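> Build me a structure from this.
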Amino acid sequence: MFTGIVDEMGSVRSLTLNPSMPLWDGSLGPGYELVVSASPTVLSTAYLGCSICVSGVCLTATSLSPSSFTAGLAPETLRRTHLSSLVAGSPVNLERAASIGGRNSGHGVQGHVDGVGEVLEKRVDGDSLYIKVGTTGEIMR
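Have a look, this model is predicted:
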């Protein structure tokens, strides 16, 4: 669970195909890995297996270093998000998972992708940006 409040900006170090990545069933096979540079804000509470929200997408940390983390990207994640278009140097929003009884700022979002939408309208509204998104009835329910 995430608050939707970005903790910091990070940047993509790499998005590469790993020919022998550990897969969900314990076997090794091809899969994509995303390496993101991050500051101590996000990394200070990170641990292997924790969730880190990367530009709105919940990912699982599979490797940690003092200045970065790695996450595996499932084929469905690549199909349904913009993460497949990231290149080295791309900026990304980073957010730590909310802790029970901790920071939430009155917000609560999952960070898991359930579907896709299409931007139908985007306009300035005072000091805000109004964005209207259309999607399927299945997602709307």
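> make it CA atoms for all contacts and neighbour counts henceforth
Noted.
> Which stretches in the chain count as strands?
Taking DSSP state E, the strands of the chain run over residues 8-22, 28-37, 51-54, 57-65, 68-73, 91-96, 118-125, 128-134.
> what packs against the second one?
Under the contact definition 3 or more C-alpha pairs under 8 Å, 6 or more residues apart in numbering; DSSP states H and E, strand 28-37 sits against strand 8-22, strand 68-73.
> Run the chain-centre distance for stretch 120-127.
Centroid displacement of stretch 120-127 relative to its chain, using C-alpha atoms, centre = their mean, to the nearest Å, is 25 Å.
> Can you point out the buried residues in that stretch?
Within stretch 120-127, no residue counts as buried by 16 or more other C-alpha atoms under 10 Å.
> List of residues touching that stretch?
Residues from elsewhere that reach stretch 120-127 (C-alpha atoms under 8 Å, 6 or more residues apart in numbering): L129, Y130, I131, K132, V133, G134.
> M1 and A98 touch, don't they?
Yes - in this structure, M1 is within contact of A98 by C-alpha atoms under 8 Å, at 5.8 Å.
> nearest to V57, of the contacts of stretch 120-127?
Nearest to V57 among the contacts of stretch 120-127: V133, at 17.5 Å, using C-alpha to C-alpha.
> Give the closest residue to that closest one in space, chain neighbours not counted.
V119 (4.6 Å; C-alpha to C-alpha, 6 or more residues apart in numbering).
> Second input sequence below; structure requested for side-by-side comparison:
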Amino acid sequence: MFTGIVEELGEVTAVEQLAEASRFRLRGPVVTEGAKHGDSIAVNGVCLTVVETADGEFTADVMQETLDRSSLGALGAGSRVNLERPMALGGRLGGHLVQGHVDGTGEILSRTPSEHWELVKIALPAHLSRYVVEKGSITVDGVSLTVVEAAADYFTISLIPTTLALTTLGIKQPGDPVNLEVDVLAKYVERLLAAGVNPLHAEETQK
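Modelled structure (predicted):
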């Protein structure tokens, strides 16, 4: 489980093509400190399992399903990536609960700069629009953000200077893909309601 607060702007140093998968080598001295085989690290919002670490770099295998459902397949050597380690129990939840399970990809449609922030408009896949609400939370390339405007086929976010400087969202341009993860709580509520369960009285219903 992650919080959507990026710890480090890392870099892809190599991509090796495997059978229906790819092995990524990524540089991230901060997130690899103390990391070991089997640990999780979020890369642009995708939870990946560490294979090995050495000299501030780590490798991770990405299966075809993940390559198809996320923007990781478009990465190559030199690509910058957002990196985050899992949240620690007892730590502060600075963003919101993020699983690292990408629901789909969007495309940056426009960027409108202003004096103190930048408004970014992102295309929203039809199957995700019902989960995105004004002032709600959404994860974009692993960054926990607040939705400014939610339309049927797009949403907007405001990026502060810190986010622009310390994440890939500061360098992505119109036409670039981004990974999207909607708030998991909305999906659970939808599933309960579809089953005829009132989430507020689920315990009583089970009795």
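> Quick check: TM-score for this pair?
The TM-score (TM-score structural alignment, normalised by the length of structure 1) is 0.77; 130 aligned residues with a C-alpha RMSD of 2.2 Å.
> which ones are touching the residue nearest to V133 of structure 1?
Contacts of V119 of structure 1 by C-alpha under 8 Å, 6+ apart are I131, K132, V133, G134.
> let's see 10 Å
Shown in contact with V119 of structure 1 (C-alpha atoms under 10 Å, 6 or more residues apart in numbering): I131, K132, V133, G134, T135.
> What is the most widely separated pair among those residues?
Between any two of the contacts of V119 of structure 1, the greatest separation by C-alpha to C-alpha is 13.0 Å, found for I131 and T135.
> picking that back up, mind giving me TSV with the strands of structure 1 and columns for distance to T45 of structure 1?
As requested, the strands of structure 1 are exported to TSV (distance: least, C-alpha to C-alpha, whole Å):
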stretch	distance to T45 of structure 1
strand 8-22	14
strand 28-37	15
strand 51-54	10
strand 57-65	11
strand 68-73	12
strand 91-96	8
strand 118-125	35
strand 128-134	32
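> Looks to me like T205 of structure 2 is in a helix.
Yes - assignment of T205 of structure 2 by DSSP: H, G, I helix; E, B strand; the rest coil places it within a helix.
> Which position in structure 1 pairs with it?
Counting by TM-score structural alignment, T205 of structure 2 lines up with no residue in structure 1.
> what's the burial count for T205 of structure 2?
T205 of structure 2 is flanked by 11 other residues according to other C-alpha atoms under 10 Å.
> Check L83 of structure 1 too.
18.
> List the single closest residue to it in space, sequence neighbours excluded.
T77 (7.7 Å).
> re the thing from before, between the helices and strands packed on strand 28-37 of structure 1, which one is nearest to C58 of structure 1?
Distance to C58 of structure 1, taken as C-alpha to C-alpha, is lowest for strand 68-73 among these, at 9.9 Å.
> Quick check: which of the helices and strands packed on strand 28-37 of structure 1 has the most neighbours on average?
Ranked by mean neighbour count under mean count of other C-alpha atoms under 10 Å, these are led by strand 68-73, which reaches a mean of 22.
> by contact count, what packs against it?
strand 8-22, strand 28-37, helix 40-43, strand 51-54, strand 57-65 (3 or more C-alpha pairs under 10 Å, 6 or more residues apart in numbering; DSSP states H and E).
> can you redo these as CSV with distance to G108 of structure 1?
What follows is those, written out as CSV (distance: least, C-alpha to C-alpha, whole Å):
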stretch, distance to G108 of structure 1
strand 8-22, 18
strand 28-37, 24
helix 40-43, 18
strand 51-54, 13
strand 57-65, 13
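> quick revisit: if we compare the strands of structure 1, which one ends up closest to R103 of structure 1?
strand 91-96 (9.8 Å).
> That closest one corresponds to what range in structure 2?
Counting by TM-score structural alignment, strand 91-96 of structure 1 corresponds to residues 80-85.
> Give me the distance between the matching stretch and the centre of its chain.
Distance of stretch 80-85 of structure 2 from the chain centroid (C-alpha atoms, centre = their mean) equals 9 Å.
> hmm, back to that, can you report how many residues lie near the equivalent of the residue nearest to L83 of structure 1 over in structure 2?
In structure 2, T77 of structure 1 lines up with T66, judged by TM-score structural alignment. Neighbourhood size, T66 of structure 2 [other C-alpha under 10 Å]: 19.
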